[in-house]
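Asks: Sequence isn't available, so here's the structure alone:
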């Protein structure tokens, strides 16, 4: 088995080292080779760190711009902004997430009704379909927690169009095993493959394309020759940009750190009155636990942020525990505060838990303040429609975010 990456130290230092090592390749070399799913460093390997903001988008963009400039690094810069596009789309239409959860239930029910479908599903998740590429990618997912983005698209296409398996079950299988598993990017990418993200437009994996971009590693047989799109009812809700709060908290607070944002040192101003810190356990999607590899990476990342905040606020207590009212209310009381501040969590399991938690804490006299980043406030509103609506605004966004070389830094 071959893979782009085999080890993933779950620390901010490791993420910064990976960024530093990739910088020479982030310009025209990336543009030329980014679609090749091979061992050579054609992509950055930064996604597990960006997904949890162990390394922030602003840090990556500023470093790449300083090294290559906007023209040479255009393709890599686009890829960073694709993450914002997906998150903005899910924020503006959260019903997409609800429909995905419904599709999971329907997919499982289909397996229960159809023994032949259930056998195809069992063969797919065990990597024994006989399709060389898909079987190898299942092994790589299990062993490394990573797949090249091109391989993810091929995987999703073969899963749905060749094997005829429910798309949502494939999305859940992949999300549970990806170290960079992101509710927005993963869900919307799978929806695009089956014709739901851009209605009527699907993605069809072709054997010649796979052979070309894996440089002969795979020669899959029996792939589907067409990809009929799925259809769904129109969305009932209107588009609504998230109401993001950018105002730093006043007075002493309990800082709540979730997996969604592990760089609190750039979330809060340097003079923030942090009375105590609570680093909470990762939140799983109900009924869909992530792999042991992903859970180990996430726990190590949470340990890393706990160690860093102990250095930043050396005289403040730092605790680990679950994300629930029975943990947070006593922690706030012990710290003598009535406000919990946390990074704004985008649509996904953590956000769902926070939505449930907020009224529970309010009943105990504790308020949760969800503090957003300027990067999200500027980029997420452009998640509506296709990516190119955001792409044409990238030069302006780079200016607004002070990301040109020699620009003065602001909060990330």
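Replies: On my side now, so go ahead. Quantities reported herein were computed from a predicted structural model and do not represent experimental measurements.
Asks: from here on, contacts and neighbour counts on C-alpha atoms
Replies: Noted.
Asks: Next one: residue 86 relative to residue 173, how far apart?
Replies: 19 Å (C-alpha to C-alpha, to the nearest Å).
Asks: now do residue 194
Replies: 16 Å.
Asks: the more surrounded of these two?
Replies: Between residue 194 and residue 173, residue 194 has the larger neighbour count (other C-alpha atoms under 10 Å), namely 25 against 18.
Asks: from memory that one sits against residue 202, does it?
Replies: Yes. With contact taken as C-alpha atoms under 8 Å, residue 194 and residue 202 are classed as touching, separated by 5.2 Å.
Asks: Can you work out which residues contact both of those two?
Replies: 227, 228, 229 (C-alpha atoms under 8 Å, 6 or more residues apart in numbering).
Asks: who touches the second one in this structure?
Replies: This means residue 228. Counting by C-alpha under 8 Å, 6+ apart, residue 228 has contacts 161, 194, 195, 202.
Asks: With distance to residue 398 and secondary structure as new columns, can those be given to me in TSV?
Replies: As requested, those are exported to TSV (distance: C-alpha to C-alpha, whole Å; DSSP: H, G, I helix; E, B strand; the rest coil):
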residue	distance to residue 398	secondary structure
161	39	helix
194	33	helix
195	32	coil
202	31	coil
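Asks: okay, pairing it with this:
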């Protein structure tokens, strides 16, 4: 993981060995990945570890086995079976309540084209050009670095550098001179947007996770300053996400219907 990447097979083996062979808390392992993987994601990372622990698909923990590791690493790694847990049991007894109920996508306030607007770019979505930017009345632009929010422990410099590069690349692609902000004191966001006279901050949709939590804190200051936080969400995101409740295969079954309903097929 020295370069911030890890193959999916290796992630599963790592999680299984961490939980069942070393008997370490799965949350600490999930936090370790989140702090060190460039593609760390609050939903898929946490749920991936829950799945390995038998908490997401209950009763089906992932069992890392020596033959599987040897096969998919072309024998580069060939552990002895005795070095791994022979039997694995899910951690359902530690969380008997299971998963929370599925909730609908939250309603978003869409941008008003006529209001003076500040564009905010975050690592959650570096494709603002997918939306109708030329129709907006922009008075300011900013990137917001937030990877440090992933954990109370230090986040890998590689993760921070990757995020910084992605944000700068996004600003460059849409040809704007963006102020570089850091998610620190939440009220700083309203101070920045107030300077050029913005009455709304527009950003691509920010789903659940540390940045969303920080934005909710920042929203208090925005309300006091008379600034609305508005978001774009793609039609296909709204169509797909309600099915993303039990892994990839449930979504895969719905792809033909989704394409038909969104007019993409």
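Replies: Looks like it arrived, so ask away. These figures come from a predicted structure and were not determined experimentally.
Asks: The spatially closest residue to residue 135 of the second structure that is not a sequence neighbour: which element?
Replies: Counting by C-alpha to C-alpha, 6 or more residues apart in numbering, the nearest residue to residue 135 of the second structure once its immediate chain neighbours are dropped is residue 113, at 6.4 Å. Per DSSP states H and E: residue 113 of the second structure is located in neither a helix nor a strand.
Asks: Now check the first structure for the residue matching residue 113 of the second structure.
Replies: Structural alignment (TM-score structural alignment) places residue 113 of the second structure against residue 250 in the first structure.
Asks: list the buried ones in stretch 370-387 of the first structure?
Replies: Within stretch 370-387 of the first structure, the residues that count as buried by 16 or more other C-alpha atoms under 10 Å are 370-377, 379-384, 387.
Asks: residues near the match of residue 113 of the second structure, how many?
Replies: Neighbour tally, residue 250 of the first structure, other C-alpha under 10 Å: 9.
Asks: ditto for the one 10 residues further on
Replies: Residue 260 of the first structure is surrounded by 22 other residues when neighbours are defined as other C-alpha under 10 Å.
Asks: which one in the second structure is aligned with it?
Replies: Per TM-score structural alignment, residue 260 of the first structure is aligned with residue 124.
Asks: Would you check that residue 150 of the second structure makes contact with residue 36?
Replies: No. In this structure residue 150 of the second structure lies outside contact range of residue 36 using C-alpha under 8 Å: 9.9 Å.
Asks: looking at this, residue 140 of the second structure is in a strand?
Replies: Yes. Judged by DSSP: H, G, I helix; E, B strand; the rest coil, residue 140 of the second structure forms part of a strand.
Asks: Could you verify my assumption that it touches residue 200?
Replies: No. Contact criterion C-alpha under 8 Å: residue 140 of the second structure and residue 200 do not qualify, at 10.6 Å.
Asks: shared neighbours, the two?
Replies: Joint contacts of residue 140 of the second structure and residue 200 (C-alpha under 8 Å, 6+ apart) are 117, 118.
Asks: Let me know the helix or strand that the equivalent of residue 352 of the first structure over in the second structure is in.
Replies: Taking TM-score structural alignment for the superposition, residue 352 of the first structure sits opposite residue 213 in the second structure. Secondary structure assignment for residue 213 of the second structure, by DSSP H and E: helix 210-224.
Asks: Nearest to residue 157 of the first structure among the buried residues of stretch 370-387 of the first structure?
Replies: Nearest to residue 157 of the first structure among these is residue 387, at 20.5 Å by C-alpha to C-alpha.
Asks: Find the helix or strand that the nearest residue to that closest one once chain neighbours are set aside is a member of.
Replies: The spatially closest residue to residue 387 of the first structure, leaving aside those adjacent along the chain, is residue 85, at 6.3 Å (C-alpha to C-alpha, 6+ apart). Here residue 85 of the first structure, judged by DSSP H and E, is contained in helix 74-92.
Asks: What span of the second structure is that helix aligned with?
Replies: Going by TM-score structural alignment, helix 74-92 of the first structure sits over no part of the second structure.
Asks: List the buried residues in stretch 262-282 of the first structure.
Replies: Buried-residue list, stretch 262-282 of the first structure, by 16+ other C-alpha under 10 Å: 262-264, 267-268, 273-282.
Asks: List the contacts of the residue most central in space within the first structure.
Replies: Geometric centre of the first structure, nearest residue: residue 182, 2.7 Å, by C-alpha atoms, centre = their mean. The neighbourhood of residue 182 of the first structure, defined by C-alpha under 8 Å, 6+ apart, consists of 51, 175.
Asks: What's the match for it in the second structure?
Replies: Checking TM-score structural alignment: residue 182 of the first structure goes with residue 41.
Asks: From residue 34 of the second structure, how far out is its match?
Replies: 7 Å.
Asks: residues in contact with the nearest residue to the match of residue 260 of the first structure once chain neighbours are set aside?
Replies: Distances taken as C-alpha to C-alpha, 6+ apart place residue 206 nearest to residue 124 of the second structure, at 6.1 Å, with adjacent residues excluded. By C-alpha under 8 Å, 6+ apart, the contact list for residue 206 of the second structure reads 124, 125, 212, 231.
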